[in-house]
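J.: Return a 3D structure for these sequence lines:
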Amino acid sequence: MTVTKNTLIGEILKADQTTAPYFLEMGMHCLGCPSSTSESLEQACMVHGVSVQELIDKLNKHISK
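T.: This is a model prediction of the structure:
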């Protein structure tokens, strides 16, 4: 899986649950909420004031291990 700004958070977590700490680190503490899992990475980053590209890089590096 390659994460992009349009990838849904739910898709990322379904593909690799060990990515959850990256979302918790950015302040997204309600990962089980239906609205959070249906948000795109870009939408979530805008809401939480996080650089989408920085998070994409971290997630793709983690997933590729």
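
J.: Please count neighbours and contacts with C-alpha atoms only from this point.
T.: Noted.

J.: List the contacts of the closest residue to Ile9 other than its chain neighbours.
T.: Closest residue to Ile9 apart from its sequence neighbours, by C-alpha to C-alpha, 6 or more residues apart in numbering: Thr37 at 4.9 Å. Thr37 is in contact with 8-11, 31, counting by C-alpha atoms under 8 Å, 6 or more residues apart in numbering.

J.: and for comparison, fold this next one:
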Amino acid sequence: MVLTADSLLSELLQEKPEAAEILMRFGMGCVGCALASGENIRQAAEGHGIPLAELLDALGIEE
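T.: Here you go, the predicted model:
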């Protein structure tokens, strides 16, 4: 699966379990969040006030 900014957080965590640590570094408790199953990476970044490009770079994902 190719991950993008529009991939769900649940998909991200399934494909790249190591992403949980990166999300936590950004202050995103998405690992246990109920929204993770229906929220995409872009929405999560916006909701937490995190620059999308910075988060995607840390996750190794292209927009």
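
J.: Let me know the closest of the contacts of Thr37 of structure 1 to Glu25 of structure 1.
T.: Among the contacts of Thr37 of structure 1, Leu31 lies closest to Glu25 of structure 1 (C-alpha to C-alpha), at 11.7 Å.

J.: so that closest one is in which element?
T.: Leu31 of structure 1 belongs to no helix or strand when assigned by DSSP states H and E.

J.: and it, what is it in contact with?
T.: Leu31 of structure 1 makes contact with 20, 23, 37, according to C-alpha under 8 Å, 6+ apart.

J.: repeat that for 10 Å
T.: 9-10, 13, 20, 23-24, 37 (C-alpha atoms under 10 Å, 6 or more residues apart in numbering).
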